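# structural data only, the sequence is not supplied:
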């Protein structure tokens, strides 16, 4: 049945189609804004996505016909996404766009075509791949920063609550918290430096030796030891022999055999250590703030728990968005882990304080 043969749309359909139209227009604008901050292949891909959203927009415009009305604004979350895309345009925005594509209801809407539903599903995978590129380019400094801050929040909250529950003075809790901040930050920085340096050294040891290419012209073509190299890299015997013959017969490939391979973007040991130190310190400072400002007793405990709880929710949500997981679920999980650790030490502190008394 063609568009002209369709029965007159109901008021509910008109409202829904207008909402779809506004959302498609807003999503196309998001992709264009993201494309404006990129170059090369990523820019081209994002512009293609915007064009596809434009086709979907035209579908709803055609169905609405004379009922199209004045242009409406897209959903609030799409407008917020557009604002972020215009001002930032990083992997965080791509991760949000990935989740937006996953929320499409076209598969369950009889007024949307099956091609449109399939488009939205594929769009989600395209954006996921673009976001994955961005995630892989994120240096070790970001990883160290996020997890350093989270460790600082949890460990120092547990420390000051555990010590505070024993009944010691507020000044003792304050100095204990500062000592925990410095000790933890230094430990995190040193550990991150060793971890990243070790990882870079392992990657360095796995890189092909570029001088090996100089031996290729002198190989015995019949024995073809080069094939063993490719078999060691995972090719089967036939594939290795074929590739080795190709390399031996094409001088240009000899130089391409061992390109200057890029390190996995894990950052440098120093940058990861510095980032980890300062982010751990910033996280560990929050639980101590109530005692810094002169609070004590139960009031200080409640304020510290509330401040750290908000920070845990924020870090959990950020990690959830960047990893493509539901941010609320990650935020609540982060909160539960942090509060769980703090509760254990607080109860132990209470028990220890009672025993001492």
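Structure received. Bear in mind the structure is a predicted one, so any value in this text is a computation, not a measurement. Residues are numbered from 1 along each chain as shown.
# for the rest of this, base every contact and every neighbour count on C-alpha atoms.
OK.
# count of residues packed around residue 32?
Number of residues near residue 32 (other CA atoms under 10 Å) recorded here: 22.
# which SS class is it?
Three-state call for residue 32 (DSSP: H, G, I helix; E, B strand; the rest coil): helix.
# how about it, what does it touch?
By CA atoms under 8 Å, 6 or more residues apart in numbering, the contact set of residue 32 is 46-47, 50.
# and the residue nearest the centre of this structure?
Nearest to the mean C-alpha position of the chain, counting by CA atoms, centre = their mean, stands residue 322 at 2.2 Å.
# in this structure that residue contacts residue 90, no?
No - with contact defined as CA atoms under 8 Å, residue 322 does not reach residue 90; the gap is 10.5 Å.
# how many neighbours does residue 161 have?
30.
# and if you look at residue 75?
With other CA under 10 Å as criterion, residue 75 counts 16.
# what's the burial count for residue 57?
Using other CA under 10 Å, the number of residues around residue 57 comes to 22.
# so it is in contact with residue 26, correct?
No - under the criterion of CA under 8 Å, residue 57 makes no contact with residue 26, lying 9.8 Å away.
# now the strands: where do they sit in the chain?
Per DSSP state E, the chain carries no strands over any range.
# OK, contacts around residue 155?
Counting by CA under 8 Å, 6+ apart, residue 155 touches 284, 342.
# okay, it and residue 190: tell me how far apart.
17 Å (CA to CA, to the nearest Å).
# picking up where we left off before, contacting residues around the residue nearest to the centre of the chain?
Here residue 322 is in contact with 91-92, 95, 135 (CA under 8 Å, 6+ apart).
# and the comparison structure, right after this:
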């Protein structure tokens, strides 16, 4: 029988790195759990406990706690810092990417159970991140759309106006006018959109009139069942609900459960759509926050090429930032999404600038 192979110094250093990474990941899940309640908290605590199991594996191979340990990687330290300060959706989106790249697939000293654990962890984190994405999707889409619309449209406006050779004061006036016009247009459009949708929901909302008259029916519950069938309930379930309503009404009871023809669904739909004034104000501010960026050089007195270059730089940073955020939250590569956002924004601005040059030369 051959003696077990003694670990090399390189092996021990690698095990120590695995150890600190497992501790860092467990700390991330534990910190996120403190910001949650109910099922999500239990899931995060279970993930933290699993990381502790992995930690014990490396401690056993190392023969106990090493005297010195390396620092966790930059990504793990960043996740730990973010976990205590930001919303969990950003941290979980980053953790999802980290869990997808398990080092244990090619690590001979990791157990098969640990490799399987990492794959399961990736799916668990993906599921938790998906919950957050669903909660965030509507408002995040509006935020990205509003801010980027302001950035790109006003950059294109000031570059196009500036390319015609007009004075810097005219460029500034045009930029401010574009900001106000665009923000007001966005706000008004969002107000009309949300108000119209709420009015449409109100027109299709259920009421309790049929239930209130159920006790006076002199026929079986079949006709009342048509109310439920018209709302998409199957024939058997519709008949069963109608019979319960008629029975309760004849006994003098008021039906307040989900079996009644109530307004609960309408209230929920209204909450999903949101408030029209809130939506309008949010759209106004989001557009304005983006549209002010290209105008800043002229506001602070810059002119000519210097103002244009600074406007491009500021808008470029903003586009890269929003693109990277979209990438993080969608689970995609942040750099690719950031560059895509930059290319789209600068492409639109370049076309407008070229048109401004053409019209400016023509005017001369």
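It's in. Given the structure is predicted, the values throughout are model-derived calculations rather than measurements.
# how about the residue nearest to the centre of the first structure, what's its partner in the second structure?
Aligning on TM-score structural alignment places residue 322 of the first structure opposite residue 329 in the second structure.
# return the distance of that match relative to residue 137 of the second structure.
Using CA to CA, residue 329 of the second structure is found at 10 Å from residue 137 of the second structure.
# common neighbours of those two, please.
Counting by CA under 8 Å, 6+ apart, no residue touches both residue 329 of the second structure and residue 137.
# residue 305 of the first structure maps to what in the second structure?
Aligned by TM-score structural alignment, residue 305 of the first structure pairs with residue 312 of the second structure.
# once you drop chain neighbours, what's closest to its match?
Setting aside the residues directly before and after it, residue 312 of the second structure is nearest to residue 294 in space (CA to CA, 6 or more residues apart in numbering), at 7.3 Å.
# just tell me what that neighbour corresponds to in the first structure.
For residue 294 of the second structure, the aligned position in the first structure is residue 287, judged by TM-score structural alignment.
# that match reaches residue 159, doesn't it?
No - at 9.2 Å, residue 287 of the first structure does not count as touching residue 159 under the criterion of CA under 8 Å.
# now do the shared contacts for these two.
Taking CA under 8 Å, 6+ apart as the criterion, residue 287 of the first structure and residue 159 both touch residue 177.
# of those two, who's got more company?
For residue 287 of the first structure versus residue 159, neighbours defined as other CA under 10 Å are more numerous around residue 287 (33 against 24).
# for residue 36 of the first structure, give me its contacts.
With contact taken as CA under 8 Å, 6+ apart, residue 36 of the first structure is in contact with residue 43.
# do the one 3 residues further on as well
Contacts here follow CA under 8 Å, 6+ apart; on that basis residue 39 of the first structure touches nothing.
# first to last residue in stretch 103-120 of the first structure, what's the distance?
9 Å.
# from residue 347 of the first structure, how far off is the match of residue 294 of the second structure?
From residue 287 of the first structure across to residue 347 of the first structure, the span is 17 Å (CA to CA).
# residue 249 of the first structure too?
Counting by CA to CA - residue 249 of the first structure and residue 347 of the first structure are separated by 74 Å.
# repeat for residue 197 of the first structure
According to CA to CA, residue 197 of the first structure stands 39 Å off from residue 347 of the first structure.
# so between these two, which is more surrounded?
The neighbour count for residue 197 of the first structure versus residue 347, taken as other CA under 10 Å, is higher for residue 197 (18 against 15).
# what does that one align to in the second structure?
By TM-score structural alignment, residue 197 of the first structure lines up with residue 195 in the second structure.
# can you check residue 101 of the first structure too?
Aligned against the second structure by TM-score structural alignment, residue 101 of the first structure finds its counterpart in residue 99.
# most remote residue from the first structure's center?
Distance to the chain centre peaks in the first structure at residue 222, reaching 50.3 Å (criterion: CA atoms, centre = their mean).
# please report how far that one lies from residue 19 of the first structure.
Separation of residue 222 of the first structure from residue 19 of the first structure (CA to CA) stands at 69 Å.
# could you do residue 65 of the first structure as well?
In this view, residue 65 of the first structure and residue 19 of the first structure are 14 Å apart by CA to CA.
# among the two, which residue is more densely surrounded?
Higher neighbour count among residue 65 of the first structure and residue 19: residue 19, with 18 against 11, using other CA under 10 Å.
# which residues touch the more buried one?
So residue 19 of the first structure contacts 72, 74-75 (CA under 8 Å, 6+ apart).
# what's the counterpart of residue 129 of the second structure in the first structure?
Correspondence of residue 129 of the second structure to the first structure, assessed by TM-score structural alignment: residue 131.
# and that match, what does it touch?
Applying CA under 8 Å, 6+ apart, the residues contacting residue 131 of the first structure are 91, 94-95, 98.
# the stretch 1-150 of the first structure: helices as residue ranges?
Using DSSP state H, counting those that start in this stretch, the helices found in the stretch 1-150 of the first structure span residues 11-36, 40-64, 76-87, 91-102, 114-137, 140-164.
# among these, show me which one is buried the most.
Mean neighbour counts were compared across those using mean count of other CA atoms under 10 Å; the top stretch is helix 140-164, at a mean of 24.
# picking up where we left off before, look up how far residue 97 of the first structure lies from the match of residue 129 of the second structure.
According to CA to CA, residue 131 of the first structure and residue 97 of the first structure sit 9 Å apart.
# equivalent analysis for residue 26 of the first structure, please.
Using CA to CA, residue 26 of the first structure is found at 12 Å from residue 97 of the first structure.
# burial of residue 364 of the second structure, as a residue count?
Neighbourhood size, residue 364 of the second structure [other CA under 10 Å]: 7.
# and for residue 305 of the first structure, the neighbour number?
A count of nearby residues for residue 305 of the first structure, using other CA under 10 Å, gives 22.
# that should have said residue 306 of the second structure, apologies.
Residue 306 of the second structure has 12 neighbouring residues, counting by other CA under 10 Å.
# tell me the counterpart of residue 171 of the first structure in the second structure.
Under the alignment (TM-score structural alignment), residue 171 of the first structure maps onto residue 169 of the second structure.
# residues touching the nearest residue to that match once chain neighbours are set aside, list them.
Excluding the flanking residues, the one nearest residue 169 of the second structure by CA to CA, 6+ apart is residue 298, at 7.8 Å. Taking CA under 8 Å, 6+ apart, we find residue 298 of the second structure in contact with 168-169, 171-172, 307.
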